[in-house]
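Student: Next come a sequence and a model predicted from it.
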Amino acid sequence: MNRLYHYPLSPFSRKVRLSMAEKKIEVELVEERYWEQDADFLRRNPAGKVPVLKMGNRTMADSTAICEYLEDSHPTPPLLPNGAEGRYEARRIVAWFDDKFYKEVTAKLLGERVFRKVMGTGYPDSTNVKAGSRAVKYHLDYMAHLLDQRRWLAGNDMTLADFAAAAQLSCLDYISDVDWNRHEVVKDWYAKIKSRPAFRSLLADQVPGFPQPAHYADLDF
């Protein structure tokens, strides 16, 4: 059995979960409180981060490297375009959400509102929360710009770029930090991806102390 060490509100774990579910790869989910730096977990990934995927005798870390491995080893359905230009664009947008969006938005909103409490590191820093709330508007505007020209974020087919974005936004949606009314085209995009079978396990996630908002698992939000 494949085994994924993850945390429910880790967007990087969610990106891998979405990829595996879309490719119909069965996996056992093992929740990992990675910040506790458990010795067994550090042996699996000395970087001390989730996700970590165990497939057969291979143990893999880093969400992008894992998703690329899955794309090579399980190419159907494809989550990267065929041509070099399309693959570049999909990878560019994956990097945008994994790096820029995460640092400017997710780490500031989810990090302050949830992880400070979960990790026991104090109270939310209002400066970070305000900065994240400002930044998310810019990113939603950028998504709207892309989606005004394309059916999906990287082109006319759904790709790993859409899963990278949905992984980040679904974590924020769990704490009601996304204004879905800002751009109808972004809301429609999220409704499409949220309704895919691959999304079901994410919609079932429960984090103790942080109940789901009423709209979170509603496909007609």
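Tutor: On my side now, so go ahead.

Student: CA atoms for contacts and neighbours, from now on please.
Tutor: Noted.

Student: For the residue positioned nearest the centre of the chain, give me its contacts.
Tutor: Nearest to the mean C-alpha position of the chain, counting by C-alpha atoms, centre = their mean, stands residue 167 at 2.0 Å. Residue 167 sits next to 11, 12, 14, 15 when contact means C-alpha atoms under 8 Å, 6 or more residues apart in numbering.

Student: repeat that with 6 Å
Tutor: For residue 167, the contacting residues are 11, 14, 15, by C-alpha atoms under 6 Å, 6 or more residues apart in numbering.

Student: To what extent is the second one buried, counted in neighbours?
Tutor: The local packing of residue 14 (other C-alpha atoms under 10 Å) involves 26 other residues.

Student: Now do it against residue 51, distance only.
Tutor: In this view, residue 14 and residue 51 are 9 Å apart by C-alpha to C-alpha, to the nearest Å.

Student: and the comparison structure, right after this:
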Amino acid sequence: MWQLYQFPLCPFSRKVRLLMSEKGIAYELWRENPWERREGFTQMNHAARTPTMHDAEKGITLCDSRAICEYLEETVDRLPMISGTAATRAEIRRLVALFDENFFADVTGPLIHERMMKRLVYRQSPDSRMLREAMRLAHEHLYYIDYLVDNRPWLAGPTMSLADLAAAAQISVADYLGGLDWSGHEQARAWYSVFKSRPSFRPLLAERMEVIQPPSHYADVNA
């Protein structure tokens, strides 16, 4: 069985967990704080980044969320998440990169640093200027999701795809850290509420990071 090394507020781990749950892939969840650079973890993944997956029976270790997701897409036939025409598959990968890279750099990454890392690791106060900028940029990304939802059944096209999972994973962490103002984003809110109602998402909504608690609306599927 796969062992998935992750920590609760890692959006890339959440993306992999959503994909594995949607595909019905069994796995064991292992908590890993990558900033601690535990020796056993760095032996599996020299970069000491989550998620990392390991299957002792198969002798396989996989690192990097996009590499892991592509591997699962190629080896598990159930419920493909990168499908359709070549153009559709390219659009899915474009949006995955947008959320993994741009949304994370603009919103999720700064929120994690200011509201989690500074509190748990550095024992510092968050920078209010950085938080305001992350929340401002979050609005821009939510406006783009509004646009996509207005023009497509799902973010990348007619069916749910890895693009939706990548976006929902990033948004869920940003929402947990109180970095999203949903005002004026009814399309994005409605799309995200659909995800919050899915069985694959329930374990994420139930998890809590020590010391840091989410806003009251976080786990409410109707909020």
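Tutor: Noted; the coordinates are in hand. Since the structure is predicted, the reported quantities are computational estimates derived from the model, not experimental observations.

Student: aligned partner of the residue nearest to the centre of structure 1 in structure 2?
Tutor: Structural correspondence for residue 167 of structure 1 with respect to structure 2 (TM-score structural alignment): residue 169.

Student: Any buried residues in stretch 15-31 of structure 1, and which?
Tutor: By 16 or more other C-alpha atoms under 10 Å, the buried positions in stretch 15-31 of structure 1 come out as 15, 16, 17, 18, 19, 20, 21, 22, 23, 27.

Student: Now tabulate those residues in CSV and tack on distance to residue 33 of structure 1 and secondary structure.
Tutor: CSV is the format used below for those (distance: C-alpha to C-alpha, whole Å; DSSP: H, G, I helix; E, B strand; the rest coil):
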residue, distance to residue 33 of structure 1, secondary structure
15, 18, helix
16, 17, helix
17, 17, helix
18, 20, helix
19, 22, helix
20, 21, helix
21, 22, helix
22, 25, helix
23, 26, coil
27, 19, coil
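
Student: now those as JSON lines including distance to residue 40 of structure 1?
Tutor: Converted to JSON lines, those look like this (distance: C-alpha to C-alpha, whole Å):
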{"residue": "15", "distance to residue 40 of structure 1": "23"}
{"residue": "16", "distance to residue 40 of structure 1": "21"}
{"residue": "17", "distance to residue 40 of structure 1": "22"}
{"residue": "18", "distance to residue 40 of structure 1": "26"}
{"residue": "19", "distance to residue 40 of structure 1": "26"}
{"residue": "20", "distance to residue 40 of structure 1": "24"}
{"residue": "21", "distance to residue 40 of structure 1": "26"}
{"residue": "22", "distance to residue 40 of structure 1": "29"}
{"residue": "23", "distance to residue 40 of structure 1": "29"}
{"residue": "27", "distance to residue 40 of structure 1": "20"}
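
Student: ok, of those residues, which one's closest to residue 178 of structure 1?
Tutor: residue 15 (18.2 Å; C-alpha to C-alpha).

Student: Go ahead and confirm that closest one touches residue 164.
Tutor: Yes: if you go by C-alpha atoms under 6 Å, residue 15 of structure 1 and residue 164 touch, sitting 5.5 Å apart.

Student: where exactly do the helices run in structure 2?
Tutor: Secondary structure of structure 2 by DSSP state H: the helices cover 11-23, 39-44, 65-75, 86-97, 109-111, 118-120, 128-151, 162-176, 186-196, 202-206.

Student: just the ones you listed: most buried one?
Tutor: helix 162-176 (a mean of 25; mean count of other C-alpha atoms under 10 Å).

Student: Give me the angle between it and helix 128-151.
Tutor: If you take axes from the mean of the first three to the mean of the last three C-alpha atoms, to 10 degrees, helix 162-176 of structure 2 sits at 140 degrees to helix 128-151.

Student: With structure 1 overlaid, how far apart is helix 162-176 of structure 2 on average?
Tutor: When structure 1 is overlaid, helix 162-176 of structure 2 sits 0.5 Å from its aligned residues on average, using mean C-alpha distance after the TM-score superposition for structure 1.

Student: Look up how far residue 10 of structure 2 lies from the closest residue to residue 28 of structure 2 other than its chain neighbours.
Tutor: Counting by C-alpha to C-alpha, 6 or more residues apart in numbering, residue 28 of structure 2 lies nearest to residue 3, which is 4.7 Å off, once chain neighbours are set aside. Here residue 3 of structure 2 is placed at a distance of 16 Å from residue 10 of structure 2 (C-alpha to C-alpha).

Student: neighbour-wise, which of those two wins?
Tutor: Shown here are residue 3 of structure 2 and residue 10; by other C-alpha under 10 Å, residue 10 has more neighbours (20 against 16).

Student: and the more buried one, what does it touch?
Tutor: Contacts of residue 10 of structure 2 by C-alpha under 6 Å, 6+ apart: none found.
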